[in-house]
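*Asks:* below is the structure, and that's it, no one-letter string:
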């Protein structure tokens, strides 16, 4: 057998790659190296889940003063201090990156702060000029946000940029209707930004349960987010003096003449200034910032993957089998770079399954069935299993659904509504899907996900005594189906 520098070389220092590296080294005794060209922690810790969730927490304080007054407290309202929050946020991200580095070091993993490319089935080349051989190579390079093919799209922000803004804009346009677009629309609105959102589809959150996404869309409008469905950008550029003169203080055109402004000679020498936008409905508007949340792409370009025989899909994703193995037997891939289920806990599970399969002699396929997830809009959306629409196409179902005003916000005089929903198989009585739209829905769906994963029936839910008074008790008190299909 040929001698290699390492048993495993991991490319990518995100959650999946780091978990696989340290478990292979620490538990399986493998000699492991890992290369990361950016910050350790990957998208989730540095540019995604963690900073986003901290921004969610910050944005939710906007309603505390008003709600507290209705509960008898007298608090003083003040403006949100973005620079102070951002400084604390960066300190926390630095701490977490240090934790990831320590985990690797303490497990005996050799770390390289460099870009890695693949030269052949067993060879990795680093941007430092070093070259290493490995019996197995694991690609865990994640994904990146992409801009749409619109002229001057480089003037817009993507999700990676949000956390680096020196100051919050007064007005922002968010383009997109997926979970990232909707989450940041709610976050920035809660932080005091005037938010407009364009989505070319008929309803936001495509692919999720129709009833749940409709409630979230209504809630976003109710909160003051200016959501435009069936709308997209057709042109954008730096605003000219003529543009600014023809629009009011809110960036709205004051006369028909300004609609001709898109014919002026473009001058994009001030990319940090106001941005003129024309939408598919023919209207123009000026925003301080434009934020594109229009999709992500796997980080596979210029890695040498196809040259060594690894197959890529239409979007550049690495094609793998049930064991995360590519067309090249010695090369595996996990996480967002495979574009299977792009969630951090899934990447970690894939990394663990890889170690079990390759280093522990226990072939373990990745289980992508019944994965609970949460969207941190306001209110939150927790979901596991099939949507009503998906289940209806599969078999006859019953739907148990209730929407109501929760006690806490109803007492404070807010119009917020929540949704509790179970999708049930008529034949087996198993709960095929559970969908919750409510404050802290992410916390609730984690526990509901256990029951659904175990194959609980509607009658199992019915036999569970309610915890009163809570929102979640409605999940076990719905006795009659709302509808059948």
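*Replies:* Ah, there it is. Keep in mind that what you see is a predicted model, and the values were worked out from it rather than measured.

*Asks:* C-alpha from now on. contacts and neighbour counts both.
*Replies:* Fine.

*Asks:* in this structure residue 374 contacts residue 441, no?
*Replies:* Yes - Residue 374 lies in contact with residue 441 (CA atoms under 8 Å); the separation is 7.2 Å.

*Asks:* any residues in contact with both of the two?
*Replies:* 380, 381, 382 (CA atoms under 8 Å, 6 or more residues apart in numbering).

*Asks:* just those: which are in strands?
*Replies:* Among the shared contacts of residue 374 and residue 441, the members falling in strands (DSSP state E) are 380, 381, 382.

*Asks:* return the member of those residues nearest to residue 414.
*Replies:* Set against residue 414, the nearest of these by CA to CA is residue 380 (16.1 Å).

*Asks:* residue 374 and residue 441: who's more crowded?
*Replies:* residue 441 (26 against 21; other CA atoms under 10 Å).

*Asks:* what segments of the stretch 251-400 of the chain are helices?
*Replies:* All helices of the stretch 251-400 of the chain, identified by DSSP state H, counting those that start in this stretch, fall at 344-359, 388-394.

*Asks:* one more structure, for comparison:
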């Protein structure tokens, strides 16, 4: 059969774009790509990139106060949200242009509209035109999940948060995951009075327990009102804002409510189930280790598969797909020991197992220290850094590294190399410390604080 394309990609996020342009540029494949929204997907347009820029902006208030204590003559004014937002939107436009240019330069034909599946080799574009392809790759990402409350339309999600007309004076963040905690810290840093509701016992479920407690304590000390075991009972529009009654019975008024209650795979309405593609309980597309679905010609990568919801993972999966399908080199994706960072303030970097997970697998030793770093202690700040190693008592391998500190994301990237290589505690011990730094504590921890 003569197809219009060798590959048609549905979704123009980081994973889909990488797969499309590498397949076209490096193998000469005829590639088409359909994207119904903006090129760049969640990460570039409404996720990692704008979030990190907002993190940078939010850190300056504390930095200016610290500068005063260090001897600088600093005048602190208010934050101009409109000025920042305009610059942010300009940067996102620039990055979208870069993505389009990369696709064009690789020879990918782009269709700026929604694409759905007709059969195992055919997609239908929103204008009704159908295109055939030998292989189809689904890379439609994820989408914010709303809680299902009455009047929930009064609130916003992480999709809209970067485009607010004005900076809210009072913000309620609902959720306890990394997006919720990052947004709480960002807006707190920008001068908003932030309250956070989370129905669980402690924020950042799934991460290391000691690190979770450390971050929560820091957030509260810096003015974020965290209410665990709490959810919204009801909400409605009042004369002075959004009136929210909590499950505790208390009612307060907020200028904005941000729902960060999870993300769901963006697989609805694509026509997948009708073709025999298996869809999981949370809406994820079920794939094998080569990202292939139950329909041999259809593959899926990234958040829509709900394997590991991280941009670099989606890119790795896209590259492995090209190696497997277009370069004749079957390449499974390695999802083990992936470093990650949560951009709270301070940041949290982690790789490997949490203490709780490690305990379930066998005897461990835990090396941990919390201290005031030089930068903070000099100006009498109470903020403390957490450095933690989890070690297998039998093999001596480092099973997990957890860092809560400024620039933890930068540090965990390098620690991730060592853990991925199978470094032992003695390998860490043999490494000479870089002094004076926070990270030197990782190689000077000599005595376990506990065994389990």
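*Replies:* Okay, I see it. Quantities reported herein were computed from a predicted structural model and do not represent experimental measurements.

*Asks:* secondary structure element holding the closest residue to residue 53 of the second structure other than its chain neighbours?
*Replies:* For residue 53 of the second structure, ignoring the flanking residues on the chain, the nearest one in space by CA to CA, 6 or more residues apart in numbering is residue 88 at 7.7 Å. Under the criterion of DSSP states H and E, residue 88 of the second structure resides in helix 81-106.

*Asks:* give me the mean deviation of that helix from the first structure.
*Replies:* Per the superposition on the first structure, helix 81-106 of the second structure and its aligned residues are separated by 0.4 Å on average (mean CA distance after the TM-score superposition for the first structure).

*Asks:* same for that helix, what does it pack against?
*Replies:* Other helices and strands packing on helix 81-106 of the second structure, by 3 or more CA pairs under 8 Å, 6 or more residues apart in numbering; DSSP states H and E, are helix 14-27, helix 41-46, helix 48-69, strand 109-111.

*Asks:* need the three-state assignment for residue 398 of the second structure.
*Replies:* Three-state call for residue 398 of the second structure (DSSP: H, G, I helix; E, B strand; the rest coil): strand.

*Asks:* residues near it, how many?
*Replies:* Applying other CA under 10 Å, I find that residue 398 of the second structure has 26 neighbouring residues.

*Asks:* who touches the residue most central in space within the first structure in this structure?
*Replies:* Residue closest to the mean C-alpha point of the first structure, counted by CA atoms, centre = their mean, is residue 180 at 5.2 Å. Contacts for residue 180 of the first structure were tallied using CA under 8 Å, 6+ apart; they are 159, 293.

*Asks:* what strand or helix carries the counterpart of it in the second structure?
*Replies:* Under the alignment (TM-score structural alignment), residue 180 of the first structure pairs with residue 179 of the second structure. Using DSSP H and E, residue 179 of the second structure maps to helix 178-189.

*Asks:* average offset between the very next helix or strand once past that helix and the first structure?
*Replies:* Next in sequence after helix 178-189 of the second structure, counting helices and strands by DSSP H and E, comes strand 193-198. Compared with the first structure after fitting, strand 193-198 of the second structure deviates on average by 0.3 Å (mean CA distance after the TM-score superposition for the first structure).

*Asks:* give me the contacts around strand 193-198 of the second structure.
*Replies:* By CA under 8 Å, 6+ apart, the residues outside strand 193-198 of the second structure that reach it are 169-176, 184, 187-188, 223-232.

*Asks:* same check, this time on stretch 268-279 of the second structure
*Replies:* 115, 116, 117, 118, 119, 120, 283, 285, 286, 293, 294, 295.

*Asks:* list the buried ones in that stretch?
*Replies:* 270, 272, 277, 278, 279 (16 or more other CA atoms under 10 Å).

*Asks:* as JSON lines, the shared contacts of residue 374 and residue 441 of the first structure with neighbour count would be great.
*Replies:* Shown next, in JSON lines, are those (neighbours: other CA atoms under 10 Å):
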{"residue": "380", "neighbour count": "19"}
{"residue": "381", "neighbour count": "28"}
{"residue": "382", "neighbour count": "27"}
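
*Asks:* now, among those, which is nearest to residue 17 of the first structure?
*Replies:* The nearest one, if we look at those relative to residue 17 of the first structure and count by CA to CA, is residue 382, at 26.4 Å.

*Asks:* you'd agree that closest one is up against residue 439?
*Replies:* No - contact criterion CA under 8 Å: residue 382 of the first structure and residue 439 do not qualify, at 9.8 Å.

*Asks:* enumerate the strands of the stretch 151-300 of the second structure by residue range, in sequence order.
*Replies:* In the stretch 151-300 of the second structure, the strands defined using DSSP state E, counting those that start in this stretch lie at 170-174, 193-198, 225-228, 232-238, 241-246, 251-254, 256-259, 263-265, 298-300.

*Asks:* could you say which of those strands is packed most deeply?
*Replies:* Highest mean neighbour count of the strands of the stretch 151-300 of the second structure: strand 298-300, a mean of 27 (counted as mean count of other CA atoms under 10 Å).

*Asks:* so it matches what in the first structure?
*Replies:* So strand 298-300 of the second structure sits over residues 331-333 in the first structure, by TM-score structural alignment.

*Asks:* report the mean deviation for that stretch after fitting onto the second structure.
*Replies:* Mean deviation for stretch 331-333 of the first structure: 0.1 Å (mean CA distance after the TM-score superposition for the first structure).

*Asks:* dump the residue contacts of residue 276 of the first structure.
*Replies:* By CA under 8 Å, 6+ apart, the neighbours of residue 276 of the first structure are 236, 237, 238, 239, 243, 284, 285, 286, 287.

*Asks:* give the aligned equivalent of it in the second structure.
*Replies:* Match for residue 276 of the first structure (TM-score structural alignment): residue 243.

*Asks:* same thing with residue 368 of the first structure?
*Replies:* Aligned by TM-score structural alignment, residue 368 of the first structure pairs with residue 335 of the second structure.

*Asks:* residue 457 of the first structure now?
*Replies:* So residue 457 of the first structure corresponds to residue 424, using TM-score structural alignment.

*Asks:* might one say that that match is in contact with residue 394?
*Replies:* No - counting by CA under 8 Å, residue 394 is not a contact partner of residue 424 of the second structure; they are 10.7 Å apart.
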